[in-house]
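Peer 1: Just the structure for this:
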Amino acid sequence: MNFKKIGIIGGGQLGKMMVLEGKKLGLHFTVLDPSMDCPAFSIVDEYIEGDFYDKDKIRKLAEATDLITYEFEHIDADILMELKEEGYKIYPTPSTLKIIQDKFQQKNFLRQCNVPVPDFDAVDSVEALDAAVDKYGLPLLLKSCRGGYDGKGNYLIRHREEIPKAYHTLGGDATQLMVEAFVPFIKEVSVVVARGVDGEIKVYPLAENIHENNILKTTIVPARVNKVVAHKAQALALKTMELLKGVGIFCVEMFVDADDDVLVNEIAPRTHNSGHYTIEACSTSQFAQHIRAILGLPLGETKLLKPAVMINLLGGDGYDGRAKLVGAEEILAIPEVYLHFYGKTYTQPERKMGHVTVLAEDVDSALSKGDKVKELMRIIAEE
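Peer 2: Next up, the predicted model:
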């Protein structure tokens, strides 16, 4: 493997956890991020201050490293395409990123490949949105094609009177929008899957995700679904990865309906919040696996060692300011409870500040310990 210099676009918690795993292999890391206050700053070897759409700074990162990866998808894919053509190594590949960055293109690609997805259409006017309501009924989900995350860029239309407001709230004529038929799902699940440069693929256990206000609150592994659903979901994740020919870690988020049908919701070309449980609960964490995949190393085993529950630590309601962690000593006194505090200086409501993973002999026991963690742990602002 020799001594490798890895460049990461993004210095958030995902980048930080990637660096922590890569340091075990003696790797050198340079991070590009707009803020020196980013979680990864304190542990990287070099830092480049720059915007994620700054072509010059991204080129500087490429010239300073042997390989570029990224911790989220909202970056300038065009400069990455240029750099790839010039011979720089970039994983996941910019062509894969281009497909996934635009939700309409992503869904179109999947539908053309016979991957089941919710019904969808592009809309470019209030009148087109009104027609989509006639076609698909209510509720109906309006989405920004680019840039949304954690529910940002989404508007669930429940009443016809909301159509003009929904359209203009998401940018109206100034942005690309799409609609998706609402799926009356009974569960949201996800599969983390890894693909190496040689095409080797490893699939992680199916995770069950619980969202509130479109933000992931809890992940439960193994997912509480029957074997038919678990097989369908993992097969879909495998097929999606093979179609995209992605390299690195990808997360495929899916809906499960009352008929046990599984539909692909969205794909993330990176390590993912719902895969954090892998750090303690699996033979190989998603972050270590991503490093292996992009470096062309053999992929690690993905076996679940114990049932797990991952709880996101979000900024508390009414708190905005310098972050203070409350309850750490109490939860760390509970066996098989693992705290990850990302080191973000400031908190605000629903900002992802950390996570806790609990392990147990069965899911019910893990959930019970998780409830205790939720009672004891919170993020507030210092007075």
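Peer 1: okay, CA-based contacts and neighbour counts for the rest of this
Peer 2: Will do.
Peer 1: Mind jotting down where the helices sit in the stretch 51-200 of the chain?
Peer 2: Ranges of helices within the stretch 51-200 of the chain are 55-64, 77-85, 94-101, 103-112, 126-136, 163-169, based on DSSP state H, counting those that start in this stretch.
Peer 1: tell me the most buried of these?
Peer 2: helix 94-101 (a mean of 20; mean count of other CA atoms under 10 Å).
Peer 1: quick one: that one to helix 103-112, angle?
Peer 2: Calculated by axes from the mean of the first three to the mean of the last three CA atoms, to 10 degrees, helix 94-101 forms an angle of 100 degrees with helix 103-112.
Peer 1: Contacts for helix 94-101 next, please.
Peer 2: With CA atoms under 8 Å, 6 or more residues apart in numbering as the test, helix 94-101 has contacts from 73-74, 77-78, 80-81, 84, 105-106, 109, 146-147, 244-246, 267-269.
Peer 1: what do you get if the cut-off is 7 Å, keeping everything else the same?
Peer 2: Under the criterion CA atoms under 7 Å, 6 or more residues apart in numbering, residues 73, 74, 77, 80, 81, 105, 106, 146, 244, 246, 267, 269 lie in contact with helix 94-101.
Peer 1: Now do the contacts for the third one.
Peer 2: When contacts are counted by CA under 7 Å, 6+ apart, residue 77 is found next to 94, 97, 98.
Peer 1: how close does the first one sit to residue 217?
Peer 2: With distances taken as CA to CA, to the nearest Å, residue 94 is found 30 Å from residue 217.
Peer 1: The structure of the following sequence is requested for comparison with the preceding one:
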Amino acid sequence: MLAEAAQELGVSLHVQTPGAHDPATAAASSVVLAPLEDLHATRQLARRCAAISFENEWLDLAALGALAAEGIRFVPGLEALEQLVSKRSQRQLLNRLNLPSPRWCGLEEVLRPLPRQVSAEEGGDHDRPDPQRSEDHQQDPDEPIAPRLPDGLSFPVMAKASTGGYDGKGTRVLATQVDLESLLADVDPHDWILEQLVSFELELAQLACRDRHGRVQCYPLVQTHQHQQVCDWVLAPAPVPHAVQAHARNLAASLLTAIGYVGMVSLELFYGPGGLQVNEIAPRTHNAGHFTIEACQTSQFAQQLRIVAGLPMGPAELCVPGALMVNLLGFSAAESDYLDQRDALAQLPDAVLHWYGKTGPGLGRKLGHLTLTLHDPDPAQRTQEAMARLATVRQIWPLPPAG
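Peer 2: Below is the predicted model:
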């Protein structure tokens, strides 16, 4: 979709990818066929373009830093990205900026020593050590450490891999002490974090962008809905009060400005009795923003390219009353091109089908998306319109089975 936007803008887009059949290769101006960690190939790429941007945040920043020192320009900058490429660094950043987010800790923090228990023969209760006194709080090095949640966290909690998790991968809900001990047996605790499971009414996403001159623009706040921790559909604009929309814009602007971020970003948010909380930050164009291709004056992809190329940002407002974007998640275990379903979806009124051309088995994968224009000006009626249109899509394209 970035490559298609580049063609429409008349911007030359050069791609480094290890896959000769990567969907972007067909529309790119040129292709450097090499693994993303191949720095020699990235130098070749840099000689063809003014700046390099990224499709995802799974990056070796230390290696790229050597290229930045040679004068190669990255957008976003590596210093800003360093604070966003892992869930742990995101949580640390949100804490420093005092932006609302769930309580959390590093998984290694559950392995704290407990006070040594004193038997009656050793002095009974009268001589029991005070756990607040460091001289009495000494752990026998041969004594096993019982994992326990730190103060402020209680079961259930969400465990997340600090890096690499996507669409529900790299996460576990821990409901009991047994679940916690099972996770510790499987992973390196320094690579995971724990978050308090949040009670929320809606999941939201705020897309925003900032250019190299410090100007910030926000897209309409959207509601997202998940199926088995994968985004199922997105409703724009979100059916929430104007004060909530303004708060989300302020959160995004504060974050981008504080770290000097340049480019597109998406804040995934929880909205509930406690107001807004930042769940995760995606430093790139985002699935929740695919609706912008048809529904906004400037798509998120065109906006990212404009910022990287140093062009003025385009307006981010809706050009229709609303839109529903439905992800087309593979529902067949066998490899399929879903031609009948795609033909039926393409016949729906006020609908635009995007098919990604992915190869291989697709059960549960995002194989494409459908954007449907909504027309009702009333927010409540527009939500009903969206759900009616979603039901029509479901008759053609069912959700993948659970499990």
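Peer 1: Just give me the longest helix of structure 1.
Peer 2: helix 227-244 (DSSP state H).
Peer 1: List the buried residues for it?
Peer 2: Within helix 227-244 of structure 1, the residues scored as buried using 16 or more other CA atoms under 10 Å are 229, 230, 232, 233, 234, 236, 237, 238, 240, 241, 244.
Peer 1: just stretch 15-31 of structure 2 next, same as before
Peer 2: 15, 16, 17, 24, 25, 27, 28, 29, 31.
Peer 1: Translate residue 253 of structure 1 into the numbering of structure 2.
Peer 2: Under the alignment (TM-score structural alignment), residue 253 of structure 1 pairs with residue 268 in structure 2.
Peer 1: Nearest residue to the middle of structure 2?
Peer 2: Nearest to the mean C-alpha position of structure 2, by CA atoms, centre = their mean, lies residue 282 at 4.1 Å.
Peer 1: what about the aligned partner of residue 201 of structure 1 in structure 2, how many neighbours?
Peer 2: Using TM-score structural alignment, the equivalent of residue 201 of structure 1 in structure 2 is residue 216. Using other CA atoms under 10 Å, residue 216 of structure 2 has 21 neighbouring residues.
Peer 1: Residue 216 of structure 2 touches residue 207, doesn't it?
Peer 2: No - the pair residue 216 of structure 2 / residue 207 is not scored as a contact, 10.9 Å apart, by CA atoms under 7 Å.
Peer 1: Please convert the contacts of helix 94-101 of structure 1 to JSON lines, extending it with distance to residue 160 of structure 1.
Peer 2: Converted to JSON lines, the contacts of helix 94-101 of structure 1 look like this (distance: CA to CA, whole Å):
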{"residue": "73", "distance to residue 160 of structure 1": "33"}
{"residue": "74", "distance to residue 160 of structure 1": "31"}
{"residue": "77", "distance to residue 160 of structure 1": "36"}
{"residue": "80", "distance to residue 160 of structure 1": "41"}
{"residue": "81", "distance to residue 160 of structure 1": "42"}
{"residue": "105", "distance to residue 160 of structure 1": "27"}
{"residue": "106", "distance to residue 160 of structure 1": "27"}
{"residue": "146", "distance to residue 160 of structure 1": "24"}
{"residue": "244", "distance to residue 160 of structure 1": "37"}
{"residue": "246", "distance to residue 160 of structure 1": "40"}
{"residue": "267", "distance to residue 160 of structure 1": "30"}
{"residue": "269", "distance to residue 160 of structure 1": "35"}
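Peer 1: isn't residue 210 of structure 1 right next to residue 218, touching?
Peer 2: Yes - in this structure residue 210 of structure 1 lies within contact range of residue 218 using CA under 7 Å: 5.2 Å.
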